[in-house]
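>>> Structural data only, the sequence is not supplied:
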């Protein structure tokens, strides 16, 4: 009889890295709209029935802990907007009797006033708060929401309620908040927290520019200019942060150098997205759906094998891409920052452009053959500003070229129907309805210069596998261009501006409608 083979955990990859750190995204929703993390128009949300349930989260966590996971971090979106968060924390904290050593959570800190103490009592021991400025005005600019004073109060509350570890994660952007680095360091003088500075990273939608990146070595030099030589502290083998301390200070500082000095060689992290996909590498597109596996009736043993096969396919670094692209002076990838909520729910915050082939870098048309056929609608708006005479002619219908608004409506409808011919990678859609509406608005406050507006709304509908946002946007934009063309003889200072999607329905994302509702809750509109 053959000797029994030694047990090997399914969490070892082919490079002998053991993955004992699991990040679980609880939701795709967030109550902030941080400029470095999310496009202003928001993101598409997965229908709630396709997200992991509390029971499924508990089962997945138990499976991973049984195979050696020692740390679990709950992320999002914003975890505190999930109504059953406390129940999830209580159940996962019970795994500490089975080998789990730390249960952590990343949050923006807005709702900690009502959740910090219950979470600490339930077993949450580590809290990471994303905070990028100590200036109230700048906070609004960076997060597109108010709430800095609340976050600072909640941070102090969390520290005094028995939370073992409290950290601040700060993304540094040159010209935005880089001058505040020493102010953050000053917080650690009497406050036993860890402030970690994160290099600004690019992803689709955040308008990243290389000049905005501040390398961690430059930040360290700035800090030492004010505070003197800092002490290096011992980092754990798998730390992503390089830790330091100002001599005599109660807290510590750290640098996450994701751009200028990557840390793939010691990676011990696995991620589960809110919709249940296991992601073994932040940069990779290969995912397996643990949600679908569980809902199909797989046993724990079968799930272990599925997980093991996925982990063993993990590449040495950056999903097999050349590591030089992440080094200082090289090219840069479109990715999402490691501390914010995006990477743990890639299904919502895409880390790649859908129209770019991940292997060749060439443009491609997205395959929508597997998408559901649903009724879809989108509304878009564009506006064009006119001078006094042009505005008068449009309003009184005296333009020598004809009825400006009627021609613009017809042009918008025709353009929406021709979108696939105008935008190379758009799918040709059989539109069931297009409606263009124009209205005139005079800006009384600007009467001396004279500024009138034509506001154009375009609504497009279809029944199909992909959305009609581009059709609505094209219709609104071409209608505005038509107004421009017909009025250019009498108004050369016209400006077409504020082209945006107002609303859309249908498909995976459901109903999208911009919403500035209560900051305490994560609205599902975008």
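Received the coordinates, thanks. This is a predicted model, so every value here is computed, not measured.
>>> Please make it C-alpha for all contacts and neighbour counts, starting now.
Will do.
>>> now whichever strand or helix holds residue 121: how far from the chain's centre is it?
Here residue 121 sits within helix 112-122, counting by DSSP states H and E. Centre-to-centre, helix 112-122 and its host chain are 25 Å apart (Cα atoms, centre = their mean, to the nearest Å).
>>> tell me what that helix is packed against?
If contacts are counted by 3 or more Cα pairs under 8 Å, 6 or more residues apart in numbering; DSSP states H and E, helix 112-122 sits against helix 85-93, helix 148-159.
>>> How far off centre is the helix or strand just after it?
Proceeding N to C from helix 112-122, the next assigned helix or strand is strand 126-130, under DSSP H and E. When C-alpha coordinates are averaged (Cα atoms, centre = their mean), strand 126-130 and its chain have centres 17 Å apart.
>>> hang on, the earlier thing: tell me which residues in the helix holding residue 121 are buried?
For helix 112-122, burial by neighbour count (16 or more other Cα atoms under 10 Å) applies to 112, 113, 115, 116, 117, 119, 120, 122.
>>> Next: stretch 191-203.
192, 193, 194, 195, 196, 197, 198, 199, 200, 201, 202, 203.
>>> Going by distance to residue 225, which of these wins?
Lowest distance from residue 225 to these (Cα to Cα) belongs to residue 197, with 16.9 Å.
>>> the helices in this protein, which residues?
Secondary structure of the chain by DSSP state H: the helices cover 54-66, 85-93, 112-122, 136-143, 148-159, 181-187, 216-227, 290-295, 300-312, 388-396, 404-417, 419-422, 469-487.
>>> tell me the angle the longest one makes with helix 388-396.
Right, helix 469-487. Here the directions of helix 469-487 and helix 388-396 differ by 110 degrees (axes from the mean of the first three to the mean of the last three Cα atoms, to 10 degrees).
>>> From the rest of the structure, what touches helix 469-487?
377-384, 390, 399, 401, 404-405, 407-417, 419, 426, 436, 454, 456-460, 494, 496, 499-501, 504 (Cα atoms under 8 Å, 6 or more residues apart in numbering).
>>> one more time with 6 Å
Residues outside helix 469-487 that contact it (Cα atoms under 6 Å, 6 or more residues apart in numbering): 378-382, 390, 408, 411-413, 415-416, 419, 456-460.
>>> Specify the angle between it and helix 404-417 in degrees.
Here the directions of helix 469-487 and helix 404-417 differ by 150 degrees (the same axes, to 10 degrees).
>>> quick one: which of the buried residues of helix 112-122 is nearest to residue 342?
Taking Cα to Cα as the measure, residue 342 sits nearest to residue 112 out of the buried residues of helix 112-122, at 20.2 Å.
>>> Quick check, the closest one in contact with residue 154.
Yes: at 5.4 Å, residue 112 counts as touching residue 154 under the criterion of Cα atoms under 6 Å.
>>> Residue 218 and residue 197: what is the separation?
Separation of residue 218 from residue 197 (Cα to Cα, to the nearest Å): 12 Å.
>>> next up, a second structure to put side by side with the first:
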């Protein structure tokens, strides 16, 4: 069982299988039209080897992220392999949904347990403005498929930006009326490729809560996931609503995550500069005990509170860290 210096049990790995993305959201990546985008992609065999080792060390949850994980040609096989690893209990993905409609059946058949769909607006024009790509129809179709697919845990990750999409809270809440979905309103992170963080668009968790409670005084507080600082249900609604203090990060004390980047770097915390390069280890002929040694070292580097331990961010874009 992996335990850090502060007694936290590490049982969750977020694996960025690629840094490539087919959107250029203003809070994540610059849109350098015509310029080649340097991306990395995790080798399937290396990813599988790493998952087996992590499972043997007590990791029980795997989430494939990116970039956009559905751009990885082996994503369905990776889901299937991860589900087959002894000890792994759940395998999920976080996706922007552009390619989801055409891949969902295969992913479900491979054993996928849940999907977090990143969707910041239900308006086509706003979608184009935020993502700089006209892919709203594909994502809308993916959402329709998701909420009618039985057996999947469905969450919508909606990053709220003041004056951009903050007026859409009621539209997203309405999705929970008939569908067993968790709508999660999220704070902006400073991993925005130096585009929007300093423009005054940040909307903090407390501001989101006040706006939500003001619109729905009948909200009932419920217990949500550890990152879901505020969790609510509305009477007669099948789904739930949560607020994620992604920047405030008041859930650091219970963090159980490790992150693996698309270039095989092991990161113990979003805000921690230190990382361990696993690529030479995975490509070489080190045995599993030697790989475990490096993983244990990364876990011991995990800070008690990442945000307080660093004044600078560890990367310029979430696509380089893993969502």
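Cool, the structure landed. Predicted model only: the values in this text are computed from it and were never measured.
>>> among the helices of the first structure, which is nearest residue 249 of the first structure?
helix 181-187 (8.8 Å).
>>> For residue 305 of the second structure, give its distance to residue 247 of the second structure.
Relative to residue 247 of the second structure, and taking Cα to Cα, residue 305 of the second structure is found at 12 Å.
>>> swap in residue 59 of the second structure?
Residue 59 of the second structure is 25 Å from residue 247 of the second structure, by Cα to Cα.
>>> the more surrounded of the two?
Neighbours were counted for residue 59 of the second structure and for residue 247 using other Cα atoms under 10 Å; residue 59 has more, 24 against 15.
>>> And the more buried one, what's its match in the first structure?
Using TM-score structural alignment as the criterion, residue 59 of the second structure maps onto residue 69 of the first structure.
>>> so what's its match closest to, chain neighbours aside?
The shortest distance from residue 69 of the first structure to any residue other than its chain neighbours is 3.8 Å, reached at residue 20 (Cα to Cα, 6 or more residues apart in numbering).
>>> Who are the contact partners of that neighbour?
Per Cα under 6 Å, 6+ apart, neighbours of residue 20 of the first structure: 68, 69, 70.
>>> 10 Å instead?
11-12, 64-65, 67-72, 100, 238, 267-270 (Cα atoms under 10 Å, 6 or more residues apart in numbering).
>>> any idea what it aligns with in the second structure?
In the second structure, residue 20 of the first structure lands on residue 11 (TM-score structural alignment).
>>> ditto for residue 147 of the first structure
So residue 147 of the first structure corresponds to residue 135, using TM-score structural alignment.
>>> I figured its match was touching residue 128, is that so?
Yes: the pair residue 135 of the second structure and residue 128 qualifies as a contact (Cα atoms under 10 Å) at a distance of 7.5 Å.
>>> For those two, list the residues in contact with both.
Shared contacts of residue 135 of the second structure and residue 128, counting by Cα under 10 Å, 6+ apart, come down to residue 23.
>>> which position in the first structure aligns with residue 218 of the second structure?
Residue 218 of the second structure maps onto residue 229 in the first structure, by TM-score structural alignment.
>>> ok, its match touching residue 246?
Yes: with contact defined as Cα under 10 Å, residue 229 of the first structure counts as touching residue 246 (7.4 Å).
>>> So those two - more neighbours on which side?
residue 246 (21 against 14).
>>> Distance check, the counterpart of that one in the second structure against residue 8 of the second structure.
By TM-score structural alignment, residue 246 of the first structure lines up with residue 234 in the second structure. According to Cα to Cα, residue 234 of the second structure and residue 8 of the second structure sit 33 Å apart.
>>> same check, this time on residue 1 of the second structure
Computed as Cα to Cα, the residue 1 of the second structure to residue 8 of the second structure distance reads 10 Å.
>>> Neighbour count for those two, which is higher?
Legend: neighbour count by other Cα under 10 Å for residue 1 of the second structure and residue 8, higher for residue 8 (17 against 11).
>>> residue contacts, the more buried one?
Applying Cα under 10 Å, 6+ apart to residue 8 of the second structure gives the contacts 2, 253, 254, 255, 256, 257, 299, 302, 304.
>>> if you set the cut-off to 8 Å instead, what comes out?
Contacts of residue 8 of the second structure (Cα under 8 Å, 6+ apart): 253, 254, 255, 256.
>>> ok, now residue 118 of the first structure?
Per Cα under 8 Å, 6+ apart, neighbours of residue 118 of the first structure: residue 86.
>>> Tell me which residue of the second structure lines up with it.
Match for residue 118 of the first structure (TM-score structural alignment): residue 106.
>>> about what we covered before: the match of residue 246 of the first structure contacts residue 220, correct?
Yes: with contact defined as Cα atoms under 8 Å, residue 234 of the second structure reaches residue 220; the gap is 6.2 Å.
>>> and residue 198 of the second structure, how many residues sit next to it?
The burial count for residue 198 of the second structure: 10, using other Cα under 10 Å.
>>> Trace it over to the first structure, please.
Per TM-score structural alignment, residue 198 of the second structure is aligned with residue 209.
>>> How about residue 232 of the second structure, nearest residue that isn't a chain neighbour?
Leaving aside its sequence neighbours, residue 232 of the second structure sits nearest to residue 221 (Cα to Cα, 6+ apart; 4.4 Å).
>>> got a list of what the one you found touches?
So residue 221 of the second structure contacts 230, 231, 232, 233 (Cα under 8 Å, 6+ apart).
>>> could you dump those to JSON lines with distance to residue 269 of the second structure and neighbour count?
Compiled in JSON lines, these are given as follows (distance: Cα to Cα, whole Å; neighbours: other Cα atoms under 10 Å):
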{"residue": "230", "distance to residue 269 of the second structure": "22", "neighbour count": "21"}
{"residue": "231", "distance to residue 269 of the second structure": "24", "neighbour count": "22"}
{"residue": "232", "distance to residue 269 of the second structure": "28", "neighbour count": "22"}
{"residue": "233", "distance to residue 269 of the second structure": "31", "neighbour count": "21"}
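>>> Where strands are concerned, which of these count?
230, 231, 232, 233 (DSSP state E).
>>> The last one - nearest residue in space that isn't next to it in sequence?
The shortest distance from residue 233 of the second structure to any residue other than its chain neighbours is 4.8 Å, reached at residue 240 (Cα to Cα, 6+ apart).
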